[in-house]
Every structure is written in structure tokens, then in C-alpha cells.
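> sequence plus predicted model, see below.
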Amino acid sequence: MAKNLTLGLLQRGDNLALCQGQLIITPKSGEPVPKDWLATNKTKIISEIAQQSQQSIYSYGYYQTGIYYDGRAPGIKVNFIDLLTGEYTYAAFNAELKRKRTTGNKKAGEPLPDGKFHVGTRSSFYMFWIKTSLDIPKRLSEWNKSMSKLKDVYFIAESFKKGKLANKTLTPLSLSEADVYQLFGDNLAISERQASDKTAIRTGDKKQRQEVAISTGDKDIYVDHTSNGLVPDSKCGVKQVRGGEGAGNLSAGAANQEQSNQGITYNVVPLTPIKKAPEEQSVDEWLQDYDSAS
């Protein structure tokens, strides 16, 4: 049994990548990735990448609005889970929490309903949002309807102080297929050597050891394992992007609305509910559910 889910997928020949913070799996079989399987297991896969690299990767948790710094600064706190440590951290952004104009019986200056906020196109929150491939709300006062979409995006960032992230460094993580493969290269080589040692083909009285070649095209992969740190790939090495856009055109730090709307599209199919809860399944059972939906 594979030690983790990510390693299991790589061992069977699937390709994994992250583009603008979104996980993309390209199965060796060519079959589409089951939508529900991906939703259930993507955070586990990203957590394994964080553990393998020993670098924090942040997953969106929830947000809250309030008046901070002794009542002087209205804004929002976007809370993230550090998938390396399991601890919560946050990024704070300025935002308007009062109505800007009078409409009907609702007067300008009155507090917005709980959870609602307004930011302008020059705000730091807006700059943060357009780094992702997520659509921008039609109305800049309706961000509350879109915040849950951040659950599909994984980020890296620098810490400003304990428990707080530096806003300008909060960026969707992009890793090419080669980056992910290199990260797990040692584990893959060991697993494949073990599999090779156990697989003997008998011809007459002679045993021939089955050799496993790891290659990309016609070239073998030689992995430098001096560091497992994550270095964001500015050009996402993935195959499934929205029509008309080449993989080389996708940037992890794209900072304009046009690029923010070029979202990654997943080729997915429905998956029937699994019999066991995900946390109760073995890696082999995860992979079996994955295959049975293809």
C-alpha cells in the first residue's frame, strides 16, 4: 500500500499539478476525474505536498467582518488553515461596512448586514482576489456570495507576525507536473525499486528482473534532492485549461480582471457516495473509488 494518496497517484502514472492555486489531476487512463472524489480528497493531497516540502500551504477556512484596532479600522479577516501545522492564521483587509448610498428605506451610513462588505478596485483585497482564477462578483458589495469559492484555491504566503500573513505575499500556489514529480522523486524511486525487486519473470531456469524506467518523453528524470522547498511555477505546466488558452499563458501572479476570469476548467463526472467516510478509508480504497467512477 502506498504511504499516502499523492504517492499512490504518481506511482500509477497520474500527473498532478497546481495552477493558480487549483489542483489539477490528469489521469494516465485519460478518463475524467470524478468531481466528488476530487472535492473529498484534494485537501489531503495538498496537505501531503506541504508535508513533503515542509513548507506551509494555506487553505481557506472562513471570513469575518468587524471594526479592528480599537474601533478605528473597519475590515475583514480572511482565516486560513496552515496545512503543514494544522494551525489557523489570517490576513486582514480594509473594507467598508456601511451603506454608501440611500436606497428605499435603507439610508447611507447605516451598517451593512452581518457578513457583507464593500471594497474598491484599488483595495488590497481586490488585488488579492484577482491573483486567483475566480470570477469577480458583478457587484462589489456582494463579495459575501463569493467567499466560499476560495475553498478551491490553495495559497502560499510570508508571515507578517505570529498568526498573521503579509497581504502582498498571499499568492495562489502553482506547481507544474514536473515540480510535483520531483518533490516526491525519492519516494517514487524507492517504491519502484521495491516493486521491481518483488517482480521476477521466469524464463526457463533464469529469472529476469523487471526494471522500471521513469521518463518524460525519451529522457530520464534526474532529480536534485538538495531542497524540497516549494518554488511557485509562474507558468502552469498543465494540460486542461479553458479553450483558447495555452498552459504557458497562465501566470500565478496575474493581476488584471481579464486574466482572473480565465478559470481552470475540470473535466469531471458525478461519483456515487462512498460507503465509508473518507477519514475511515485506506489509500487503496480511495484509489478504488477513484477508478470505479471512471
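It's in.
> every contact and neighbour count from this point should use C-alpha atoms.
Will do.
> show me what contacts Trp129?
Ile136 (Cα atoms under 8 Å, 6 or more residues apart in numbering).
> do the same with Thr102
Thr102 neighbours (Cα under 8 Å, 6+ apart): Ala108.
> that one and Lys138: what is the separation?
Applying Cα to Cα, to the nearest Å, the value for Thr102 to Lys138 is 20 Å.
> likewise for Arg101?
For Arg101 relative to Lys138 (Cα to Cα), the value is 18 Å.
> which residue of these two possesses the greater neighbour count?
Arg101 (11 against 8; other Cα atoms under 10 Å).
> shouldn't Thr43 be within a strand?
No: looking at Thr43 with DSSP: H, G, I helix; E, B strand; the rest coil, it is helix, so not inside a strand.
> that one: what's it in contact with?
Thr43 is in contact with Ser59, counting by Cα under 8 Å, 6+ apart.
> and the gap between it and Gly263?
Computed with Cα to Cα, the distance linking Thr43 and Gly263 is 19 Å.
> again, but for Phe93
To Gly263, Phe93 is 24 Å away according to Cα to Cα.
> what's the answer for Ile49, then?
The value you get for Ile49 to Gly263, if Cα to Cα is used, is 23 Å.
> neighbour-wise, which of those two wins?
Ile49 (23 against 17).
> looks to me like the more buried one is in a helix.
Yes: assessed by three-state DSSP, Ile49 belongs to a helix.
> now for it: which residues touch it?
6, 180, 183.
> between the residues you listed, identify the one with the most neighbours.
The residue in these with the most neighbours, by other Cα under 10 Å, is Thr6 (24 neighbours).
> ok, for it, nearest residue in space, not its chain neighbours?
Excluding the flanking residues, the one nearest Thr6 by Cα to Cα, 6 or more residues apart in numbering is Ile45, at 5.5 Å.
> ditto for Tyr154
Gly21 (4.6 Å).
> and the one you found, how many neighbours?
Using other Cα under 10 Å, Gly21 is surrounded by 28 other residues.
> in the stretch 101-250 of the chain, which spans are helices?
Along the stretch 101-250 of the chain, the segments classed as helices by DSSP state H, counting those that start in this stretch run 124-129, 177-183, 185-198.
> so Pro34 touches Thr272, yeah?
No: here Pro34 does not reach Thr272: they are 9.5 Å apart, not a contact under Cα atoms under 8 Å.
> what about versus this one:
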Amino acid sequence: MASRIGRFLSCKGKVSIESGRLVVLQPNGKEVDPDWVKNHSTDLLHEILATLKIDAYEYRSYSTGYYDQGKHPGVSLQFRSTINDEASYVVFNVSLTRSRTTKAGKKGSPLPKGHFHVGDRSHFCKFWKSIPLAVPKSLTSFNDYMGNLKNILFTANLTEGRDDGRMDAGSIIPLSVSPDLVRKAFLPDSSPITSGYTPDNIRITTPDTNLALGHTGRPSQPISTACDRSYGKTVIRGRDDTGPNPATRLPKRPQVQTIDEWTVDFCS
């Protein structure tokens, strides 16, 4: 039995992961209804990752403190692997003290718990700017925006020589998997991937080794990477005269359909 994604792709749809988020395109190039994608993205993403054996990471929480035997102030971001559900984390160097005297406290005094400051050229800022999220107006207010990292998939290299799941702070970026790679995985008999084209960044887990593929190309179809996406209206093909009588069966709205129900409607 064909997979749900395979059935959708066979109807000329496109599925990809762009900047850590699922993107589902109709044959006309318009994006599928955002509410439907939101409701089903977890199942579809897991199906893609399991099929391609890609190890991606989901953000869970963060904390601040002094790391590396209490020598360096930092912010620690906790992640969970989608492959084996193991915990991983990354530490970015930040400032945990006030940079100037204000009514809230004197220069050099500790910031409130969970608050931190970063420099514009810091690894943390580079990490944030790689994500389709707006950068806060103040570099002192990132603590108010950390929850926005949820529902974005990341890829990263684990730090060599450590067995505690620590990531390399300079390697963590949102996961991208091209439509061509997804199609090749679910429809292996379809036309081959364009020569020299590989996914933007993935960590593929195989029984013997981990292979991190570098950037060698981009999809020809431009995809918006803004945090608030602008989606086209869902287009569901109408049934012909041989289908069920509309008087006896009212179709569900795409937003409340299951993946299987939606795929059947889409491909009918």
C-alpha cells in the first residue's frame, strides 16, 4: 500500500522541509491551507524523517547559567532527537550581567533568572538569523522569544569526544530537505533527481555511519521563509457525476480532515 505522502506526490503535489518547517504545495504551486498543514505536520514530518533516516532535533526549553566548570556564562538550549528521542543540547556564550546602570540595577549586577544579553556577531545571533523568525529589536530581550523556536526542526553536528549529546554551536541550523529528495524517496520509479542536486542540509543516520550532506543547490520554486507564511487557498478538485451524491455526503473542510481523507479528496 502506498504511503500517504506517496499518494499525494503521485497526484503531482510537492512536499519539502524548508527552514525547519513542512511545506506542502498543490500542483498549481500554491501552498496548502495552513490550518491543515499545522494539524498534520507532525505525522507527515515523522513519515519523511523515518523514510529518509534523517536525524533532526526539536527544541524543548532553555536555561541560563555558568558552564564548563562554572567558568563561562551561557544559555543552554535543550533539544530532543526525532530518531531515538534522546536529549541533546547546545550552549552559546552570552552575558548574564547588566551592561549599564538602570533603575532595575547597577552595571555588572546579575540579570533576572532566564534573562541574557548577546552580541550582534555572536554565535547565538548567527543561529537566530538562520531561522525564519524576526530578530528582536533589542538584543537584550531574546528571553521573551525563545518559545518561537518550537515546531522548527534543526540539524547539527554533535561535539566530537563527548558522549553527553552536546551539539557544536556553530553547526546548528534549520533542517531543509528538497522536494526532489522527498519525491525520490517515496516514488523511487519517478524521474531522477537533477544531476548534482542534493538536499540543503541533512544528517542521515545509517546503520554504520552518519553522513552530513552540504549545500549544493536550492529548489527552483521559491518558498517564503517568513515566520508568518502567506498561504494560497486550498483547491480541492470537484467530484464527477460518478461520485457520491452531495445530498448524502457533505465533504469535510480540509482543516478537519485526516491525512487519508484529504489525500483521497485531493487525488480524486
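Perfect, I can see it now. Just so it is clear, the model here is predicted, and its values are computed rather than measured.
> overlay them and tell me the TM-score.
Overlay of the two chains. TM-score (TM-score structural alignment, normalised by the length of structure 2): 0.72; 232 aligned residues with a Cα RMSD of 3.3 Å.
> ok, Lys219 of structure 1 to Arg12 of structure 1 distance?
Note on Lys219 of structure 1: its distance to Arg12 of structure 1, by Cα to Cα, is 19 Å.
> ok, these two, which is more surrounded?
Arg12 (11 against 8).
> list the contacts of the aligned partner of that one in structure 2.
Matched across to structure 2, Arg12 of structure 1 falls on Cys11, judged by TM-score structural alignment. Counting by Cα under 8 Å, 6+ apart, Cys11 of structure 2 makes contact with 27, 266-267.
> so how do I select the buried members of these in PyMOL?
Remark: buried members of the contacts of Cys11 of structure 2, expressed as a PyMOL selection using 16 or more other Cα atoms under 10 Å:
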select buried, resi 266
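> which of the contacts of Cys11 of structure 2 are conserved in structure 1?
Contacts from the contacts of Cys11 of structure 2 that recur in structure 1, judged by both residues aligned by TM-score structural alignment, their matches' Cα atoms under 8 Å, are Pro27.
> Lys161 of structure 1: how many residues sit nearby?
So Lys161 of structure 1, with other Cα under 10 Å, has 9 neighbours.
> distance check, it against Asn167 of structure 1.
12 Å.
> swap in Glu142 of structure 1?
Distance of Glu142 of structure 1 to Asn167 of structure 1, computed by Cα to Cα: 21 Å.
> those two - which one has more neighbours?
It is Asn167, of Glu142 of structure 1 and Asn167, that has more neighbours when counted by other Cα under 10 Å, with 19 against 16.
> contact partners for that one?
Applying Cα under 8 Å, 6+ apart, we find Asn167 of structure 1 in contact with 91-93, 124, 128, 157.
> ok, so of those, who is nearest Ser234 of structure 1?
Closest approach to Ser234 of structure 1 among the contacts of Asn167 of structure 1 (Cα to Cα): Ala157, at 15.2 Å.
> the closest one contacts Thr171, doesn't it?
Yes: the criterion here is Cα under 8 Å, and Ala157 of structure 1 meets it with Thr171 at 6.3 Å.
> and the two? Which one has more around it.
Legend: neighbour count by other Cα under 10 Å for Ala157 of structure 1 and Thr171, higher for Thr171 (23 against 19).
> aligned partner of the more buried one in structure 2?
In structure 2, the residue matched to Thr171 of structure 1 (TM-score structural alignment) is Ile173.
> same question, Gly237 of structure 1
Using TM-score structural alignment, Gly237 of structure 1 pairs with Pro219 in structure 2.
> need the residues that contact the helix or strand where Tyr290 of structure 1 lies.
Using DSSP states H and E, Tyr290 of structure 1 sits within helix 283-292. Applying Cα under 8 Å, 6+ apart, the external contacts of helix 283-292 of structure 1 come out as 1-5, 8-9, 33-34, 37, 274, 278.
> let's see 6 Å
Leu5 (Cα atoms under 6 Å, 6 or more residues apart in numbering).
> that helix: how far from the chain's middle?
21 Å (Cα atoms, centre = their mean, to the nearest Å).
> going by neighbour count, list what's buried in that helix.
Buried residues in helix 283-292 of structure 1 (16+ other Cα under 10 Å): 283, 286, 289-290.
> among these, which one lies nearest to Val268 of structure 1?
Tyr290 (11.5 Å).
> can you tell me the element the residue nearest to Arg183 of structure 2 when sequence neighbours are not counted falls in?
Ranked by Cα to Cα, 6+ apart and with sequence neighbours excluded, the top spatial neighbour of Arg183 of structure 2 is Leu9, at 6.8 Å. For Leu9 of structure 2, the element it lies in under DSSP H and E is helix 4-10.
> for the stretch 51-200 of structure 2, what spans make up the strands?
Along the stretch 51-200 of structure 2, the stretches classed as strands by DSSP state E, counting those that start in this stretch are 57-67, 72-81, 87-93, 153-155, 173-174.
> can I get the ones you listed in TSV including distance to Ala212 of structure 2?
Below are the strands of the stretch 51-200 of structure 2 laid out as TSV (distance: least, Cα to Cα, whole Å):
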stretch	distance to Ala212 of structure 2
strand 57-67	14
strand 72-81	16
strand 87-93	17
strand 153-155	9
strand 173-174	12
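> give me whichever of those is most buried.
strand 153-155 (a mean of 25; mean count of other Cα atoms under 10 Å).
> can you give me the stretch of structure 1 that that strand aligns onto?
With TM-score structural alignment applied, strand 153-155 of structure 2 matches the range 154-156 in structure 1.
> ends of stretch 178-191 of structure 1, what's the gap?
For stretch 178-191 of structure 1, the end-to-end distance is 18 Å (Cα to Cα).
> can you list the neighbours in contact with it?
Residues contacting stretch 178-191 of structure 1 (Cα under 6 Å, 6+ apart): Val223.
> try it again at 8 Å.
Against stretch 178-191 of structure 1 from outside (Cα under 8 Å, 6+ apart): 7, 10-11, 16-17, 49, 52-53, 223-225, 228, 237.
> selection in ChimeraX covering whichever of those are buried, please.
The buried residues among the contacts of stretch 178-191 of structure 1 can be selected in ChimeraX (16+ other Cα under 10 Å) with this line:
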select :7,10,11,16,17,49,52,53,228,237
